[in-house]
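got a predicted structure here, sequence first:
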Amino acid sequence: MDNPKTKFMDLTRILTLANMISLLRAFMAIPIIIYLQNENWTIAFVLIILAILSDTLDGYFARRAHEVTHFGKWLDPIADFVVILAVTTYLVMEGIFPAWFYWFYLGRYVAIALPAIYYLNSTNFVLQSNWYGKWSAGITTFSIILHIFPIAQLSWLPQFTLYIATGLLTFSYLKYVRTFYQASKQS
């Protein structure tokens, strides 16, 4: 059986187009925040949309080029987390976004990342994102957009989307707990 830890650090499997797109997405948090601070809403909106598109493109290119990697399986959700956490940190500090969701999102990520790192270091187990997590990231991003660019006639929608995201994030977390439990039984 191939050792995922060896594949995880193989440079030829790290420097793929898909992984570079994911990495670029993580760094997009910086200009997004700068443009939000400068109230350049149009450019901030375009960058957020590009970040969303990059989340779709990285997986597409990885599958098309047959370059799905263990590193990419880690990098994609980390890039999502970095962008969402960085932007929501700024928005919470500006009073635009609810702090309760920020802390919930951060806590959930830590609760998933710590056992995932443990299993990567002690077994051949490599955690992959699940569809509930992907959907919750999309809905969370949609909610962030609605908090930045509110629609007066739909003032209830930003909070409502956060409740949906919270439900999906919770369900996704429970799926990860089950995955960790199954991995612990196999190791």
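Thanks, I have it. Numbers count the residues shown, from 1 in each chain.

alpha carbons only for contacts and neighbour counts from here, please
OK.

and the residue nearest the centre of the chain, what helix or strand is that in?
What sits nearest the mean C-alpha location of the chain, by C-alpha atoms, centre = their mean, is residue 80, with 2.4 Å. In the assignment (DSSP states H and E), residue 80 maps to helix 70-93.

for that helix, give me every contacting residue.
Outside helix 70-93, the residues within contact range by C-alpha atoms under 8 Å, 6 or more residues apart in numbering are 4, 7-9, 13-14, 18-19, 22-23, 25-30, 32-33, 55, 58, 97-99, 102, 105-106, 109, 126-129, 137, 140-141, 144.

one step back: check the gap between the residue nearest to the centre of the chain and residue 155 for me.
Per C-alpha to C-alpha, to the nearest Å, residue 80 is found 26 Å from residue 155.

use this one as the comparison:
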Amino acid sequence: MNLPNKITLARIFLIPVFMVLMLVPFSFGSWNFQGTVLPFAHLAGAILFILAAATDWFDGYIARKQNLVSNFGKFLDPLADKLLVTAALLSLIEIGILPAWMAIVILSREFAVTGMRLVAASDGQVIAASGIAKWKTVFQMVALAILLLHNVPFETWNIPLGMILMWIAVLLTIFSGIDYFVKNKHIFRHSM
């Protein structure tokens, strides 16, 4: 197994640790940042999420730079991303920071696009990530990181930056989903 795939697997194995930090009520204390209370376990979970999200860029960079792109990696990397995002979305719903409908929109688009990619793959076609989808991912990851940090330090200034970025991510999610289906409608015509 090459290094990028090992990094991707490590990202998947970090997800249960992240979930425990976010969802199991630990009594490690909390950090009070100018009135915003952030439990230490949530701080550790947010840092772990940020590190895991960063490995997504890092493993892709190594794979391209050292010509280590593999079919296993092409399958595993998006799966790891979807699992990490799903874990963060569900954690934020559970701790009362994110409305469930936002997660439903994001996850519905992910399932739909993944299904389309599977249909395309069965016909030997590969659907690459679009530019709008890449921006969607950037906004999702940054929004999730800020929300996992309970919007610190922006909460101090009464700026709901995490939710603003999540709204942008949701809009980009919808637009990128529509974009994928419009640009690839021929896939469904051939498979029906």
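Received it, and whenever you're ready, just let me know what you need. Since this is a predicted model, take the numbers as computed values, not measurements.

send over the TM-score of the superposed chains.
Overlay of the two chains. TM-score (TM-score structural alignment, normalised by the length of the first structure): 0.80; 172 aligned residues with a C-alpha RMSD of 2.1 Å.

now the element after the helix holding residue 80 of the first structure, going C-ward?
Next along the chain after helix 70-93 of the first structure, taking DSSP H and E as the criterion, comes helix 99-122.

and that next one, how far from the chain's centre?
Helix 99-122 of the first structure sits 12 Å away from the centroid of its parent chain (C-alpha atoms, centre = their mean, to the nearest Å).

which elements pack onto the lengthiest helix in the second structure?
For the second structure, the longest helix by residue count, based on DSSP state H, is helix 40-65. Secondary-structure packing of helix 40-65 of the second structure (3 or more C-alpha pairs under 8 Å, 6 or more residues apart in numbering; DSSP states H and E): helix 3-23, helix 71-94, helix 131-148.

check the mean deviation of the last one from the first structure.
Right, helix 131-148 of the second structure. Compared with the first structure after the fit, helix 131-148 of the second structure shows a mean deviation of 1.9 Å (mean C-alpha distance after the TM-score superposition for the first structure).

can you tell me how far the closest residue to residue 26 of the second structure other than its chain neighbours is from residue 116 of the second structure?
Closest residue in space to residue 26 of the second structure, ignoring its immediate chain neighbours: residue 41 at 6.6 Å, by C-alpha to C-alpha, 6 or more residues apart in numbering. Distance of residue 41 of the second structure to residue 116 of the second structure, given as C-alpha to C-alpha: 38 Å.

now do residue 61 of the second structure
Distance from residue 61 of the second structure to residue 116 of the second structure, by C-alpha to C-alpha: 26 Å.

which other helices and strands does the helix or strand containing residue 166 of the second structure contact?
Using DSSP H and E, residue 166 of the second structure maps to helix 161-183. Contacts defined by 3+ C-alpha pairs under 8 Å, 6+ apart place helix 161-183 of the second structure against helix 100-122, helix 131-148.

with mean neighbour count as extra columns, can I get those helices in a markdown table?
As requested, these are exported to a markdown table (neighbours: other C-alpha atoms under 10 Å):
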| stretch | mean neighbour count |
| --- | --- |
| helix 100-122 | 16 |
| helix 131-148 | 20 |
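
closest to residue 180 of the second structure out of these?
Of all those, helix 100-122 sits nearest to residue 180 of the second structure, with 7.2 Å by C-alpha to C-alpha.

quick check: buried residues in stretch 22-38 of the first structure?
Of the residues in stretch 22-38 of the first structure, 22-23, 25-26, 28-29, 32-33, 35-36 count as buried by neighbour count, 16 or more other C-alpha atoms under 10 Å.

ugh, typo on my part, it should be stretch 8-17 of the first structure
8, 13-14, 16-17.

between these, which is nearest residue 162 of the first structure?
residue 17 (32.0 Å).
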